[in-house]
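Visitor: sequence-free structure coming up:
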């Protein structure tokens, strides 16, 4: 009866000895150590195998032995697959830490910001200038991109990122439309987007957005021309800064965007409006204003009558003369 116990004890001791020896070998570097000298990025292309990744780690000098890394992974690693992407490796990481990072998919996130009111041609230029993105894209349709900061990974396709930006806009429009006020002057989400783009370009003062939205809503309801200067500029520059004063011939131009020569909304958005401008159009400030002019502080003076507006214009011109901007 004592012999089986002795045999069991011998087997248990042998297993413990093997485990201890493996730990000693693996931890002591006989099967390889991590040799990362400084914070460095490491890219795992899609479709990579653990064997190829181990080889790349050894070639880059991040581990001393690819075979040791693979053996450690088989003995002590989880069965989770490694993920593609760009990872950050640091000197304090062990081989086990490296494998865990690859399996968790904790990739380096990079960011691109699309500011409110950036037209699509400038969105296109910004994305094409980002060297870590890949693939060719056309200029996105105007108004289809929701301004925000978006995360991307090295090697990500530009078309995929644009699709994400457009999906975010579609989702926000649907949510905002569902919460719209009864007092809005537009009938469709598309019309709300077009008007929001005008509001976005007409004021850079956040607290004015609902006031400006209310003013243009009043003009739409009463059949007045919107007469928004940015709609004159858009067909000329596709939303880029004009860089000069608007010419009289451009004010008189007849096209699908110039709201000085047409009633109602332009044929499409003139920029990519942000959330606040869209929300302002869907919940405009109730008032009687139908005129506005710059007040010299970055904002506007609003009026309900032409007489009051003309007086405000006179004050604006006098201020510009004092600044030497006009004679």
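Guide: On my side now, so go ahead. As the structure is a computational prediction, the values presented were derived from the model and not from experiment.
Visitor: can we go C-alpha only for contacts and neighbour counts from here?
Guide: Fine.
Visitor: and the helix or strand hosting residue 121, what does it pack onto?
Guide: Using DSSP states H and E, residue 121 sits in helix 120-129. Contacting helix 120-129 under the criterion 3 or more C-alpha pairs under 8 Å, 6 or more residues apart in numbering; DSSP states H and E is no other helix or strand.
Visitor: chain center to it: distance?
Guide: On the basis of C-alpha atoms, centre = their mean, to the nearest Å, helix 120-129 sits 12 Å off its chain's mean C-alpha point.
Visitor: ok, second structure coming up, stack it against the first:
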């Protein structure tokens, strides 16, 4: 009798073990397999949320089939206590494992409504935008000048809402003075800016910030990134360039940035200036002259005068040989790369071609023909 009981108990134990093993294998496959979500969604995780509430929300929205499997998997992978608050994009078909990673890794939120402050060369814009998870594109809900007295109500509401996300987007080609002034005028940042950072040393990029972030700390973050970029490109520079230091590469990159807004032209423009430096020809570039007049404090807003082109100033590259003493703007990464890796050309001239780009030439005769075409096009447009 006891032998039968023991035998039955052993059989039952084996059955339980097999069933448990089967459940574990099934649960693991459910945790890592593609999920049931048919269309991407934005998942809001409020501060203080629990894994139970998040898994329930995911189940209601069709992102997970079994909330308990979601929680068990998060616990098994030691991420159950790492839940982060934010607004996160959950892509179509995301597995439980992928969703757990998204909501526990932290960092910048990837979805929902946000306030973006874009600092450009000629203007600054505050924008309230929202990501459409279905298309993966942002839709602008409000856009306005930060100095306007007529602030949209939506912006005011978001400013008063805890957890609102903010980004500062710095465009290529703005001067350090313009950037510092723009940061002084936005209301979601705090702290004083004691002095304007060195010209050229603020990296154009996309910066996630929090409400109340310190302005000086943000500027320091921009400087660190630019220093890293400059060091990186300098290490990969071409041999025998007519620039001897990273600082000179930064100056050249700033001129390239101001001379062309066409990405494909950067290395060609760089080649013109490198060829001129090699041959001892003056750079003769208007943006440096303009910087010498404005000191980077705003836009000139008019054409250059003959007297300004003739004046011998440190930034008048019609009058001086070589590079100006400092950068004339904050160049982006691609202009930095172009400065140390110019295209192999014989170009020594370029002029606007009327399409937003430039016509390049090897000789003065070719250049004069390009200039004549450009002036004819300007005259034609002026008569329209």
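Guide: Received, thanks. Computed from a prediction, not measured in an experiment: that's the story for all the values here.
Visitor: surely residue 231 of structure 2 meets residue 245?
Guide: No: using C-alpha atoms under 8 Å, residue 231 of structure 2 is not in contact with residue 245, being 10.5 Å away.
Visitor: which residue of the two possesses the greater neighbour count?
Guide: residue 231 (12 against 9; other C-alpha atoms under 10 Å).
Visitor: for the aligned partner of the more buried one in structure 1, helix, strand, or coil?
Guide: Taking TM-score structural alignment for the superposition, residue 231 of structure 2 sits opposite residue 174 in structure 1. With DSSP: H, G, I helix; E, B strand; the rest coil as the basis, residue 174 of structure 1 sits in helix.
Visitor: contacting residues around the nearest residue in space to residue 174 of structure 1 that is not next to it in sequence?
Guide: Spatially, and ignoring its direct neighbours in sequence, residue 174 of structure 1 is nearest to residue 189 (7.9 Å; C-alpha to C-alpha, 6 or more residues apart in numbering). With contact set as C-alpha atoms under 8 Å, 6 or more residues apart in numbering, residue 189 of structure 1 has these partners: 173-174, 177.
Visitor: now render those as JSON lines, adding distance to residue 153 of structure 1.
Guide: Below are the contacts of residue 189 of structure 1 laid out as JSON lines (distance: C-alpha to C-alpha, whole Å):
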{"residue": "173", "distance to residue 153 of structure 1": "26"}
{"residue": "174", "distance to residue 153 of structure 1": "28"}
{"residue": "177", "distance to residue 153 of structure 1": "32"}
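Visitor: sticking with residue 68 of structure 1, tell me its helix or strand.
Guide: Assigned by DSSP H and E, residue 68 of structure 1 falls in helix 66-76.
Visitor: can you pull the buried residues of that helix?
Guide: In terms of neighbour count (16 or more other C-alpha atoms under 10 Å), helix 66-76 of structure 1 has its buried residues at 66, 68-70, 72-73.
Visitor: where along structure 1 do the strands fall?
Guide: 40-44, 85-89, 110-113, 149-152, 291-294, 300-303 (DSSP state E).
Visitor: pipe those into CSV and attach mean neighbour count and distance to residue 209 of structure 1 per row.
Guide: Listed next are those as CSV, based on neighbours: other C-alpha atoms under 10 Å; distance: least, C-alpha to C-alpha, whole Å:
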stretch, mean neighbour count, distance to residue 209 of structure 1
strand 40-44, 16, 43
strand 85-89, 19, 41
strand 110-113, 12, 22
strand 149-152, 14, 21
strand 291-294, 19, 13
strand 300-303, 19, 11
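Visitor: including distance to residue 59 of structure 1, could those go into CSV?
Guide: Shown next, in CSV, are the strands of structure 1 (distance: least, C-alpha to C-alpha, whole Å):
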stretch, distance to residue 59 of structure 1
strand 40-44, 12
strand 85-89, 15
strand 110-113, 26
strand 149-152, 27
strand 291-294, 63
strand 300-303, 63
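Visitor: which one of the ones you listed lies nearest to residue 318 of structure 1?
Guide: Closest to residue 318 of structure 1 of those is strand 291-294 (C-alpha to C-alpha; 12.0 Å).
Visitor: for the helix holding residue 68 of structure 1, name the packing helices and strands.
Guide: Using 3+ C-alpha pairs under 8 Å, 6+ apart, helix 66-76 of structure 1 sits against helix 50-59, helix 95-104.
Visitor: could you pick out the longest helix of structure 1?
Guide: When every helix of structure 1 is counted residue by residue (DSSP state H), the longest turns out to be helix 2-27.
Visitor: sorry, back to before: now do the helix holding residue 68 of structure 1 against helix 95-104, angle only.
Guide: 70 degrees (axes from the mean of the first three to the mean of the last three C-alpha atoms, to 10 degrees).
Visitor: helix 66-76 of structure 1 aligns to what range in structure 2?
Guide: Using TM-score structural alignment, none of the residues of structure 2 align to helix 66-76 of structure 1.
Visitor: that helix vs helix 50-59, what angle?
Guide: Using the same axes, to 10 degrees, helix 66-76 of structure 1 lies at 130 degrees relative to helix 50-59.
Visitor: tell me how far helix 66-76 of structure 1 lies from the chain's centre.
Guide: Worked out by C-alpha atoms, centre = their mean, helix 66-76 of structure 1 lies 39 Å from the chain centre.
Visitor: quick one: that helix to helix 2-27, angle?
Guide: Using the same axes, to 10 degrees: helix 66-76 of structure 1 against helix 2-27 is 140 degrees.
Visitor: residue 352 of structure 2 pairs with which position in structure 1?
Guide: Aligned counterpart of residue 352 of structure 2 in structure 1: residue 294 (TM-score structural alignment).
Visitor: who's in contact with its match?
Guide: Contacts of residue 294 of structure 1 (C-alpha under 8 Å, 6+ apart): 300-301, 316.
Visitor: apply 10 Å and report the result again.
Guide: 203, 300-302, 312-313, 315-317 (C-alpha atoms under 10 Å, 6 or more residues apart in numbering).
Visitor: again with residue 207 of structure 1
Guide: Applying C-alpha under 10 Å, 6+ apart, we find residue 207 of structure 1 in contact with 276, 299.
Visitor: next one: the alignment partner in structure 2 of it from residue 54 of structure 2, what distance?
Guide: In structure 2, the residue paired with residue 207 of structure 1 is residue 264, using TM-score structural alignment. Residue 264 of structure 2 sits 46 Å away from residue 54 of structure 2, going by C-alpha to C-alpha, to the nearest Å.
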